[in-house]
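S.K.: Here is a sequence with its predicted model. Questions after.
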Amino acid sequence: IETVSIRNIANIPHLEFSPGPLTVISGENGAGKSSVVGAVSAALKGGSTSGMLRRGSSKGEVVLTLDRDGVPVVVTRRFTKKGSPLEVTEGGVPVSGPQGYLNEIIDAVVSNPDAFKQATPKEQVRMLLQASGVEVPLVEIATITGEPCVASGSAAEVIEQWRERIYHARTLENRAAKEHGATVTSLEASLLPEVGDVTEQAAALTQKAVDLAAEAEARREAARNKRNEAVDEVNRVLSAELQAIGDEVKPLLEEGLLELERLQAAKTAFDKAEGTRSVMEESRTKWDAAESRSIKMDRQLEQLEELRARVLGEIDIPGIDIADGEIRLNGIPFSSLSDSEKTKVAVNVARMRQAEAPVMFLDRMEILDDRNWESFCAHAAEHGIQVFAARRTDGPLKVEPNGKA
């Protein structure tokens, strides 16, 4: 931007100046510092006309002249209560689609450090990632995840989207593994002894019952033979012996039959448990599979974190990082930084954006200490960024086209 002309904007009736690489607009509160910065940025970017017109004026105007490779470009933004029409000429010829034209040749970054500092951590991260412009490593992400990757934001944002997706999937796998493991443990505890033991016990008791029955029958037969030999005496003795035999054998038979019934019921239950065994083995298979997938996702998350660290390392702000959803500088959360450190981060985020003619509009620069202000000015000069900076000082409005750090 080579010249600036402002008429009837905010509290500025008329102001003209030729800005340099670093133009410092200074003055006391209410002098019009922010109005100058706002007028030039509004001429390039447009936006709301609310509060732009000087009180009592029906129209205002900002005219800028630019040099594009030796060709003069004139930007005229008129402000009325109804809108802010834009006209642009290049070499004296009107440009079609003037706002799009300006957006292509000038990156007008309006940076109010306070606005960045007061944004939510999520918004601050978004602004940092958008400004970084680091290329999304689609091939590497696809290699790590085993799925096609499509850019849907900045590099770090895409990596974070995949990290959250895999982290959520791993949580589900861990939950499934825990549930299947609990099922296996519970079913193992509920299973009965081996069917072979039950069968052997049942067979032994069955044989015992048969032997007892045979013994009882033999003794009854002997008693009948005696009865045939001596009717009267034998009847008396036989009755007594039969009663004794019955008293002796009956409890044994009853006990054996009860035990046999118990074991037969146990065998039936065990047979049913075969279905339980099948369920248990199926759960064990699912358990193993879920744990295997979870381990694979652990490695994917590690690789994404390594890739994320490399991507963040490409951001041109020394010591910058993103952790737990917020910006960190040298490991310190943004919210815990000093005011000057926060401002330095905010300004650095703004200056990372690139364009054919990068221009920055900075307000409230008095909050930068001398060391950080000098550092920023040196960086802006190194990267060819034209700066319009408002700083509060004592005295009236003052425009220094070749402002000193």
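M.R.: Perfect, I can see it now.

S.K.: CA atoms for contacts and neighbours, from now on please.
M.R.: Will do.

S.K.: if I pick A323, what's in contact with it?
M.R.: By C-alpha atoms under 8 Å, 6 or more residues apart in numbering, no residues touch A323.

S.K.: which one's the longest helix in this protein?
M.R.: Longest helix in the chain, counting residues (DSSP state H): helix 231-313.

S.K.: Mind giving me the packing neighbours of that one?
M.R.: helix 138-145, helix 155-190, helix 195-229, strand 320-323 (3 or more C-alpha pairs under 8 Å, 6 or more residues apart in numbering; DSSP states H and E).

S.K.: what's the angle from the first one to helix 155-190?
M.R.: Going back to what we said before, that points to helix 138-145. Interaxial angle of helix 138-145 relative to helix 155-190 (axes from the mean of the first three to the mean of the last three C-alpha atoms, to 10 degrees): 10 degrees.

S.K.: Buried residues in helix 138-145, which are they?
M.R.: I141, I144, T145 (16 or more other C-alpha atoms under 10 Å).

S.K.: Surely T23 forms part of a strand?
M.R.: Yes. T23: assigned to a strand according to DSSP: H, G, I helix; E, B strand; the rest coil.

S.K.: And the strands in the stretch 1-150 of the chain, which stretches?
M.R.: Taking DSSP state E, counting those that start in this stretch as the test, the strands found in the stretch 1-150 of the chain are 3-9, 12-17, 22-27, 59-68, 71-80, 86-90, 93-94, 106-111.

S.K.: possible to save the buried residues of helix 138-145 as CSV with distance to R299?
M.R.: Listed next are these as CSV, based on distance: C-alpha to C-alpha, whole Å:
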residue, distance to R299
I141, 13
I144, 9
T145, 10
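
S.K.: what about versus this one:
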Amino acid sequence: MGTTIMMPTPTATPPDVTTFERLESQVRSYSRAMPRLFNRAEGVWMEDAQGGRYLDLLSGCSSLNYGHNHPVLKQALLDYIAADGIAHSLDLHTAAKQAFLIELERTILVPRGLSYRAMFTGPTGTNAVEAALKLARKVTGRQHVIAFTNGFHGMTLGSLACTGNAGKRDGAGVPLNHVSHEPFDGYYGPGIDTADLLDQRLSDPSSGLDQPAAILVEAVQGEGGLNVASADWLRKIADIAKRHGALLILDDIQAGCGRTGGFFSFEEAGIIPDIVTLAKSLSGMGLPFALALLRPELDQWLPGEHNGTFRGNCHAFVTATAALRHFWRDGTFEQTVHQRADLLGRRLHAIAAPYGDQMRVKGRGMMQGIDVGSGEIATRITAAAFARGVIIETSGAHNEVVKVLAPLTITEAELSQGLHILEQCVALAVTPHYSAAAE
């Protein structure tokens, strides 16, 4: 497809949307800000039923790192279905699962000096986090878990207890226990090392902080506002976990699969987490697929002690295998991602520069954005972008960060054009006489 962004068709909300308003739960969210009936997608583009065309800088919240319907992944799935390949298998041995495990070991684990066992936990990221927490408590015999401010780990009760956002936590309806939320890197600003503070508390038997089963952390907090943990801070956290007998769980659900440059977000820190959780872009095509990678000696499960019906999504195994083989067999794709990330960072800094301290760039790799100071302004920006054919979202405690999660396969021309529109939207949103009705 071409690189020219076509404006969405300027018509009223398609009548079909009333079906969702009538029958779908009020819990829906993205569709409220983007009320269109989408019906087709290819590469970095989405189309609606009335011919509107949109540049997707959201990528299914990092579930589509390789874009929509990548031809290599799509063909692999079509071939498998045409051959009557097994679609669902619980945890039975299948050729599709075997091929994925071999490719994972050969292409991802061995080159990085990693030795993990793969635990297929269920379809979504929160399944992987729940399994990791449960295993950490089983192995250590402890209950307490340390998570961090602004962290996001899922919406089921265990992972929700580790999530910081009050709006998400309030939906639980029950107490969210056995977790403390310690300050993330930079939480108190420069000059205060929060890793040292955590170590001091864990080393003090009178601090009131229970010895943890696990320390659960993101290298880059996606939903929390693109807060980046430095490599030095991550190394300290890994050391603290080891010295205090806790497992280090690295949540790479949004930041992994190349989003920050390397396949894993923690690679630049040189650490080896005890457990790594993956999901989102693991399947490569948005098919539900979550995974917990465990150090072999931690694999202390009894058969069936933790299970789930949709552990054996063979269609996801097929596309995941194709993605690893096509994108990660050598360093070419990773180098391209770094080039796109450099372009993204430079352009975001240029967009923010005229506004001085009012705005700042945050994030790492292809997971960057602009903190515009308030959720109101950020929402204006994303609304203006959608009106101009760009899909983008906000993040952060107050939704104050406009977050760019473009497909890693985006071309320089497409990315530049999208950022040009974003620059226009930022300028529009900060004008005194901005009117949402004009969009």
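M.R.: That came through fine. What you see is a predicted model; the values in this text were computed from it and never measured.

S.K.: Overlay them and tell me the TM-score.
M.R.: Aligned and superposed, the two chains score 0.25 in TM-score terms (TM-score structural alignment, normalised by the length of structure 1); 155 aligned residues with a C-alpha RMSD of 6.4 Å.

S.K.: tell me the angle the longest helix of structure 1 makes with helix 155-190.
M.R.: Using the same axes, to 10 degrees, helix 231-313 of structure 1 lies at 170 degrees relative to helix 155-190.

S.K.: from the chain's centre, how far out does helix 231-313 of structure 1 sit?
M.R.: On the basis of C-alpha atoms, centre = their mean, to the nearest Å, helix 231-313 of structure 1 sits 46 Å off its chain's mean C-alpha point.

S.K.: just to revisit the earlier point, need the winner for burial among the strands of the stretch 1-150 of structure 1.
M.R.: The highest average neighbour count among the strands of the stretch 1-150 of structure 1, using mean count of other C-alpha atoms under 10 Å, belongs to strand 22-27 at a mean of 23.

S.K.: which stretch among the strands of the stretch 1-150 of structure 1 comes nearest S278 of structure 1?
M.R.: S278 of structure 1 sits nearest to strand 106-111 of all the strands of the stretch 1-150 of structure 1, at 66.4 Å, using C-alpha to C-alpha.

S.K.: The closest one - contacts with which helices or strands?
M.R.: Short answer (3+ C-alpha pairs under 8 Å, 6+ apart): strand 106-111 of structure 1 packs on helix 33-45, helix 339-351, strand 357-362.

S.K.: Just send these back as CSV, with distance to Y101 of structure 1 too.
M.R.: Below are these laid out as CSV (distance: least, C-alpha to C-alpha, whole Å):
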stretch, distance to Y101 of structure 1
helix 33-45, 10
helix 339-351, 21
strand 357-362, 12
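
S.K.: who wins for proximity to L172 of structure 1 among the ones you listed?
M.R.: For those, the distance to L172 of structure 1 is smallest for helix 339-351, at 37.0 Å, taking C-alpha to C-alpha.

S.K.: Please convert the strands of the stretch 1-150 of structure 1 to TSV, extending it with distance to A182 of structure 1.
M.R.: Shown next, in TSV, are the strands of the stretch 1-150 of structure 1 (distance: least, C-alpha to C-alpha, whole Å):
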stretch	distance to A182 of structure 1
strand 3-9	73
strand 12-17	76
strand 22-27	69
strand 59-68	72
strand 71-80	71
strand 86-90	70
strand 93-94	76
strand 106-111	56
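
S.K.: Specify the stretch among those strands that is closest to E215 of structure 1.
M.R.: E215 of structure 1 lies closest to strand 106-111 among these, at 108.8 Å (C-alpha to C-alpha).

S.K.: Next, the angle strand 357-362 makes with that closest one.
M.R.: Between strand 106-111 of structure 1 and strand 357-362, the angle comes out at 20 degrees (the same axes, to 10 degrees).

S.K.: Strand 106-111 of structure 1 versus helix 339-351: what angle between them?
M.R.: Going by the same axes, to 10 degrees, strand 106-111 of structure 1 is angled at 160 degrees with respect to helix 339-351.

S.K.: Measure how far strand 106-111 of structure 1 is from the centre of its chain, please.
M.R.: With C-alpha atoms, centre = their mean as the basis, strand 106-111 of structure 1 stands 30 Å off its chain's centre.

S.K.: Any idea how many residues pack against T185 of structure 1?
M.R.: Around T185 of structure 1 there are 13 other residues, counting by other C-alpha atoms under 10 Å.

S.K.: Have a look at structure 2 and report its longest helix.
M.R.: helix 332-352.

S.K.: how about that one: buried residues?
M.R.: Applying 16+ other C-alpha under 10 Å to helix 332-352 of structure 2 flags 333-334, 336-341, 343-345, 347-349, 351-352 as buried.

S.K.: Packing partners of it?
M.R.: Judged by 3+ C-alpha pairs under 8 Å, 6+ apart, helix 332-352 of structure 2 is in contact with strand 360-364, strand 367-371, helix 412-429.

S.K.: and the angle from the second one to helix 332-352?
M.R.: Angle between the axes of strand 367-371 of structure 2 and helix 332-352 is 10 degrees (criterion: the same axes, to 10 degrees).

S.K.: Which elements pack onto strand 367-371 of structure 2?
M.R.: Contact analysis of strand 367-371 of structure 2 by 3+ C-alpha pairs under 8 Å, 6+ apart lists helix 332-352, strand 360-364, strand 401-404 as its packing neighbours.

S.K.: Out of these, the one nearest R201 of structure 2 is which?
M.R.: strand 360-364 (28.3 Å).

S.K.: relative to helix 332-352, how tilted is that closest one?
M.R.: Following the same axes, to 10 degrees, one obtains 170 degrees for the angle between strand 360-364 of structure 2 and helix 332-352.

S.K.: list the helices and strands strand 360-364 of structure 2 packs on?
M.R.: Against strand 360-364 of structure 2 (3+ C-alpha pairs under 8 Å, 6+ apart) you get strand 227-228, helix 332-352, strand 367-371.

S.K.: As CSV, those with distance to A320 of structure 2 would be great.
M.R.: What follows is these, written out as CSV (distance: least, C-alpha to C-alpha, whole Å):
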stretch, distance to A320 of structure 2
strand 227-228, 27
helix 332-352, 16
strand 367-371, 21
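
S.K.: of all the helices and strands packed on helix 231-313 of structure 1, which lies closest to R78 of structure 1?
M.R.: helix 155-190 (38.7 Å).
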